[in-house]
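# what's the 3D shape of this:
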Amino acid sequence: MELFYRELGEGQPLIILHGLFGSSDNWLSIAKLLAEDYHVYSVDQRNHGQSPHSDDFDYPTMAKDLSDFIDQHEIEDPIIIGHSMGGKVAMQYAVNNPQNWQKLIVVDIAPKSYEVHHDQILEGLNSLDLDNLKSRGDADKELSEYVPELGVRQFLLKNLNRDNSGFSWKINLPVLTKNIEIIGAGLDGRLSESKPVLFINGEKSGYIKEKDYSLIDEKFPGATVVTIKDAGHWVHAEKPEEFMETLTAFLNQ
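Here you go, the predicted model:
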């Protein structure tokens, strides 16, 4: 599969993987900052953004997508950043390919399994009648009955595409809906050697709890966990300065 990506900067290769319902666009501001020192590849994962759609959608498949992307672009020893779902893809790739990466940064996700908690969002997205939708404002109003948080709705509705024929989803909504339980799956395997791994945790998020630290250390021996105060799940968007300070300190070690 040929994944869509945005490429910026020069130097040591660095790959960014977005989370569920996201795309490379969500990381553009951070990618531009990193591009001052790195050769950044910000990737749209399958069934997201401008990348192809497929019925196959699980972590082994997406980790293979990343491996293929690295081979296709002849990338050597990359730094890999993954947020949420992208963090699990990055972890699975790192475990499967321990020799072909330099550093791993996992943003606000643990290697454990999670119960389904996006059902309300999916119900809201599936409720939108795209054939009769008149405007993005109408979409926001309808979605607000399921998703009360304005910021979350704005994030989700970035997936709504409009052209001369009307509205359509950039995401593969039927496949995401069908496979949502798979997105909660835990990491298969563990890293067999100690390498530089950083977990960045949003204090207000709840995705990484203190009781998860032992599992993180079991899966990634010697990994560091840093918590960013007053940040939720979208740490990089909510606290960009603190996120970049934490990231830069780790990358410069």
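# can we go C-alpha only for contacts and neighbour counts from here?
OK.
# quick one: the helices in the stretch 151-253 of the chain?
If DSSP state H, counting those that start in this stretch is used as the criterion, the helices of the stretch 151-253 of the chain fall at 173-178, 180-183, 213-219, 235-238, 240-251.
# and this one, please, so the two structures can be compared:
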Amino acid sequence: MVFLHGLLGSGLDWAPVIRHCSSAYPCLTIDLPGHGQSRDITALGFDDVNQQISDILCQYGIRRYVLIGYSMGARLGMYHACMPRPANGPTLVGLVLEGGHFGLPESQRAARLANDEHWAQRFMVGPPEQVLSDWYQQPVFASLDAAQRQYLITQRRDLFGPGIAQMLRATSLAKQPVLLAALGELPLPVHYICGEKDAKFRALAASSALEVSVIPAAGHNVHAEQPDLFSAALAQFLIQFQ
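Alright, predicted model coming up:
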């Protein structure tokens, strides 16, 4: 199992899930460019990040893998799954998407690009505590209580900086192709996980025709808010590979 985190995160975010799964399956977390141990690595765009992911899989000698991604990591995961891969390279056998957007229509892209540029500039120069506090007040994080928000701010402030801004610009949702149709044509199982309280992504999932697990008492970041239930949904998906 290969895990991709979201913006402002790192591979360490998956630790509660990996504790559930690592006894049954080998697990690899990837710190995406600008994040964690890869904070000094840059990305030029979706193709560049996709190539970096492929290079890491080859570096570790992985032959068959299930890819699990959250938010930005889910978008990169679906892009990776939909792009051509070498016939003699590692084989993707399953895809799990947590709170990932399938892509915007052309009419919404300019506004999203402007919004992402606004946040990128704040990540470049703003005081971490204030910028992160404002970031986690966005509607997608409405299910978080004050303690959860403060925990995330404390966890993320050391990751704050220009690498985050660069990655946000490189992989903006405004630059992502619409991938839902391609996902539906993949010759492998795709499963979508979202939180009961994440209204936006529940609606996206419901309209996708993908297999969906809705996790109770969870918002956008299901694996952080309900790691046991997320792990149970993941384990159910993995049964088909045993």
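# relative to residue 24 of the first structure, which of the helices of the stretch 151-253 of the first structure is closest?
Across the helices of the stretch 151-253 of the first structure, the minimum distance to residue 24 of the first structure, taken as Cα to Cα, is reached by helix 235-238, at 13.0 Å.
# got the buried residues for the closest one?
Neighbour-count burial for helix 235-238 of the first structure flags 235-236 (criterion: 16 or more other Cα atoms under 10 Å).
# which helices and strands sit right next to that helix?
For helix 235-238 of the first structure, the helices and strands in contact under the criterion 3 or more Cα pairs under 8 Å, 6 or more residues apart in numbering; DSSP states H and E are helix 240-251.
# for the equivalent of residue 237 of the first structure over in the second structure, give me its contacts.
In the second structure, the residue paired with residue 237 of the first structure according to TM-score structural alignment is residue 224. For residue 224 of the second structure, the contacting residues are 13-14, 16, by Cα atoms under 8 Å, 6 or more residues apart in numbering.
# and residue 107 of the second structure, by the same measure?
Counting by Cα under 8 Å, 6+ apart, residue 107 of the second structure touches no other residue.
# dump the contacts of residue 224 of the second structure into a markdown table; add secondary structure, neighbour count and distance to residue 100 of the second structure as well.
Converted to a markdown table, the contacts of residue 224 of the second structure look like this (DSSP: H, G, I helix; E, B strand; the rest coil; neighbours: other Cα atoms under 10 Å; distance: Cα to Cα, whole Å):
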| residue | secondary structure | neighbour count | distance to residue 100 of the second structure |
| --- | --- | --- | --- |
| 13 | helix | 17 | 16 |
| 14 | helix | 19 | 16 |
| 16 | helix | 16 | 20 |
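# looking at the residues you listed, spot the one nearest residue 162 of the second structure.
Taking Cα to Cα as the measure, residue 162 of the second structure sits nearest to residue 13 out of these, at 20.4 Å.
# what lines up with that closest one in the first structure?
Per TM-score structural alignment, residue 13 of the second structure is aligned with residue 26.
# I'd assumed residue 18 was in contact with its match.
Yes: taking contacts as Cα atoms under 8 Å, residue 26 of the first structure lies within contact range of residue 18: 7.4 Å.
# I'd say residue 102 of the first structure and residue 77 touch.
Yes: with contact defined as Cα under 8 Å, residue 102 of the first structure counts as touching residue 77 (5.2 Å).
# higher neighbour count, those two?
For residue 102 of the first structure and residue 77, the more surrounded residue by other Cα atoms under 10 Å is residue 102, and the numbers stand at 19 against 15.
# may I have the secondary structure class of the equivalent of that one over in the second structure?
Per TM-score structural alignment, the equivalent position to residue 102 of the first structure in the second structure is residue 93. Following DSSP: H, G, I helix; E, B strand; the rest coil, residue 93 of the second structure is assigned to strand.
# gap between residue 181 of the first structure and residue 196 of the first structure?
For residue 181 of the first structure, the distance to residue 196 of the first structure equals 30 Å [Cα to Cα, to the nearest Å].
# oh sorry, the question was meant for residue 153 of the first structure
The gap separating residue 153 of the first structure from residue 196 of the first structure is 35 Å, by Cα to Cα.
# which one of the contacts of residue 224 of the second structure is nearest residue 207 of the second structure?
Sorting the contacts of residue 224 of the second structure by distance to residue 207 of the second structure puts residue 14 at the head of the list, at 27.3 Å, by Cα to Cα.
# I figured the closest one hits residue 221, correct?
No: using Cα under 8 Å, residue 14 of the second structure is not in contact with residue 221, being 11.0 Å away.
# just the buried positions in stretch 83-102 of the second structure, please.
Within stretch 83-102 of the second structure, the residues that qualify as buried are 90, 92, 94-102, counting by 16+ other Cα under 10 Å.
# quick one: which of those residues sit in helices?
Within those, membership in helices is found for no residue, as judged by DSSP state H.
# any idea how far the corresponding residue of the second structure for residue 203 of the first structure is from residue 216 of the second structure?
Taking TM-score structural alignment, residue 203 of the first structure has residue 196 as its aligned residue in the second structure. Between residue 196 of the second structure and residue 216 of the second structure the distance is 5 Å, computed by Cα to Cα.
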